[in-house]
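K.L.:
Sequence first, then the predicted structure, then my questions.
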Amino acid sequence: MSGNDYINSLIMGEVSIPSIIILNTSNEQYFLPAEPVEDLQQMLQFFSSVLDGSAPAYGGDGIFQRIKRVAYDARSTIMSVFRSSPLLGCFLFGLPLGVISLMCYGICTAESDDGTEDLELMKAEEEEEEERLTERTEEEEEQTDRTAEEELTESKSPAEKKLD
């Protein structure tokens, strides 16, 4: 990294050269002066405000800052790809986005199958099943009646059978 690239990536922003930044490496916080430092007195005042804790601290290593860093790193990587070779960047990001867009378009404009044919087929099958069950029930009743009559005739004595 050359010049202010390291500091720019650290604070996730742009800093002009020359600038004064105080970095606390234990918790990744940094301190920037509120106004540009023009003389020694302003610089000493800035240092003392950092030491006594009255200067606002930026950055840190909290969860929100980490999420912000991931987003900044992604943005800076994409920007560097487009700066170094715009054609490759367009192909690298444009092709997948185009394919995804076409898939979404196809899904949203597809003819919907409302299922009426399936519903009619299911109703016809249910009716056939009901008819089969009804026929089977009638046959079973007839069979039961015949069996009952046969049992009745078998249980009769030979004299009763002659009378019938």
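P.N.:
In hand now; what should we look at? Numbering: from 1, shown residues only.

K.L.:
When you work out contacts or count neighbours from here on, use the C-alpha atoms and nothing else.
P.N.:
Noted.

K.L.:
count of residues packed around residue 71?
P.N.:
13 (other Cα atoms under 10 Å).

K.L.:
Give the next helix or strand downstream of whichever strand or helix holds it.
P.N.:
Per DSSP states H and E: residue 71 is located in helix 63-84. Once the chain leaves helix 63-84, the next helix or strand it forms, by DSSP H and E, is helix 86-109.

K.L.:
for that following helix, which positions count as buried?
P.N.:
For helix 86-109, the buried set under the neighbour-count rule, 16 or more other Cα atoms under 10 Å, comprises residue 89.

K.L.:
how many degrees apart are that helix and helix 63-84 in direction?
P.N.:
Calculated by axes from the mean of the first three to the mean of the last three Cα atoms, to 10 degrees, helix 86-109 forms an angle of 120 degrees with helix 63-84.

K.L.:
Let me see the contact set for residue 90.
P.N.:
By Cα atoms under 8 Å, 6 or more residues apart in numbering, residue 90 lies in contact with residue 82.

K.L.:
now residue 90: how far from residue 77?
P.N.:
14 Å (Cα to Cα, to the nearest Å).

K.L.:
just to revisit the earlier point, show me which positions of the helix holding residue 71 end up buried.
P.N.:
69, 82.

K.L.:
Going along the chain, name the strands of this protein.
P.N.:
Taking DSSP state E, the strands of the chain run over residues 22-24, 29-31, 57-59.

K.L.:
same for the first one, what does it pack against?
P.N.:
Translated: strand 22-24. In terms of contacts (3 or more Cα pairs under 8 Å, 6 or more residues apart in numbering; DSSP states H and E), strand 22-24 is packed against strand 29-31.

K.L.:
and here's the other structure:
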Amino acid sequence: MIHALAHVQSQNIGDGTNVWQFCVILKEAKIGNNCNINCQVLIENNVTIGNNVTIKPGVQIWDGITIEDDVFIGPNATFTNDLFPKSKNKDFKLEETLIKKGASIGANATILAGITIGENALIGAGSVVTKNVPANEIWVGNPAKFLKKNTND
């Protein structure tokens, strides 16, 4: 289901995926099956999203971001794809970010460019992730630090 008030250019959206109002999805984006793309989400071109992914309102998925299957992205989570952003930057260097299978990112978390978040990792709400997060760990804070193992599979 694609809401009538969404602007979806991509033809690469899997079966059973819902795209809600006021979303913008650019032409080259790839989105898997059974995803829920909530209202007010922007997805750029060089993006791959797996199956069974939930993206809550107010999230922008920039070029260079890959989200694997069964990932949850909380409301207003923020991603970056440039470590040194500035307007009209002729030296822009795209940094790729990978969110691995089963990871969860809490509301208002910030994920810096070039980060990998491991399988089944959990990022606490409001955390600022500045380095890679191993699989099956919970990280919280600013900057985000290891809290404990994630035993909820």
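P.N.:
Good, I have the coordinates. Every value quoted in this text rests on a predicted model; they were computed, and no experiment measured them.

K.L.:
What's the TM-score once they're superposed?
P.N.:
The TM-score (TM-score structural alignment, normalised by the length of the second structure) is 0.21; 60 aligned residues with a Cα RMSD of 5.2 Å.

K.L.:
hang on, the earlier thing: for the strands of the first structure, could you give me a markdown table that also reports mean neighbour count and distance to residue 128 of the first structure?
P.N.:
Below are the strands of the first structure laid out as a markdown table (neighbours: other Cα atoms under 10 Å; distance: least, Cα to Cα, whole Å):
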| stretch | mean neighbour count | distance to residue 128 of the first structure |
| --- | --- | --- |
| strand 22-24 | 15 | 82 |
| strand 29-31 | 18 | 78 |
| strand 57-59 | 16 | 74 |
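
K.L.:
would TSV of those strands with distance to residue 161 of the first structure be doable?
P.N.:
Shown next, in TSV, are the strands of the first structure (distance: least, Cα to Cα, whole Å):
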stretch	distance to residue 161 of the first structure
strand 22-24	117
strand 29-31	114
strand 57-59	111
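
K.L.:
Am I right that residue 31 of the second structure is in contact with residue 48?
P.N.:
Yes - between residue 31 of the second structure and residue 48 there is a contact at 6.1 Å, judged by Cα atoms under 8 Å.

K.L.:
Between these two, tell me which one has more neighbours.
P.N.:
residue 31 (25 against 21).

K.L.:
can you tell me how far that one sits from residue 138 of the second structure?
P.N.:
On the measure of Cα to Cα, residue 31 of the second structure and residue 138 of the second structure end up 26 Å apart.

K.L.:
and stretch 129-149 of the second structure, how far apart are its ends?
P.N.:
Stretch 129-149 of the second structure end-to-end distance (Cα to Cα) = 17 Å.

K.L.:
Tell me which other helices or strands the helix holding residue 71 of the first structure touches.
P.N.:
helix 86-109.

K.L.:
starting at the chain centroid, how far to the helix it packs on?
P.N.:
From the chain centre to the centre of helix 86-109 of the first structure is a distance of 19 Å (Cα atoms, centre = their mean, to the nearest Å).

K.L.:
Kindly report the same for stretch 148-164 of the first structure.
P.N.:
Chain-centre distance of stretch 148-164 of the first structure: 80 Å, with Cα atoms, centre = their mean.

K.L.:
ok, how many other residues are close to residue 129 of the second structure?
P.N.:
Residues near residue 129 of the second structure, counting by other Cα under 10 Å, number 25.

K.L.:
can I assume it is in contact with residue 110?
P.N.:
Yes - the pair residue 129 of the second structure / residue 110 is scored as a contact, 6.1 Å apart, by Cα under 8 Å.

K.L.:
Next, the residues that contact the helix holding residue 71 of the first structure from outside, please.
P.N.:
Outside helix 63-84 of the first structure, the residues within contact range by Cα under 8 Å, 6+ apart are 12, 59, 88, 89, 90.

K.L.:
The fourth one: what's it in contact with?
P.N.:
Going by Cα under 8 Å, 6+ apart, residue 89 of the first structure touches 78, 81, 82.

K.L.:
10 Å - rerun?
P.N.:
78, 79, 80, 81, 82, 83, 95 (Cα atoms under 10 Å, 6 or more residues apart in numbering).

K.L.:
how far away is the fifth one from residue 10 of the first structure?
P.N.:
Shown here: residue 82 of the first structure relative to residue 10 of the first structure, a distance of 21 Å by Cα to Cα.

K.L.:
need the contact list for residue 148 of the second structure.
P.N.:
By Cα under 10 Å, 6+ apart, the residues touching residue 148 of the second structure are 122, 136, 137, 138, 139, 140.

K.L.:
remind me, longest helix of the first structure?
P.N.:
helix 116-155 (DSSP state H).

K.L.:
Going by neighbour count, which residues of it are buried?
P.N.:
Result for helix 116-155 of the first structure [16+ other Cα under 10 Å]: no buried residues.
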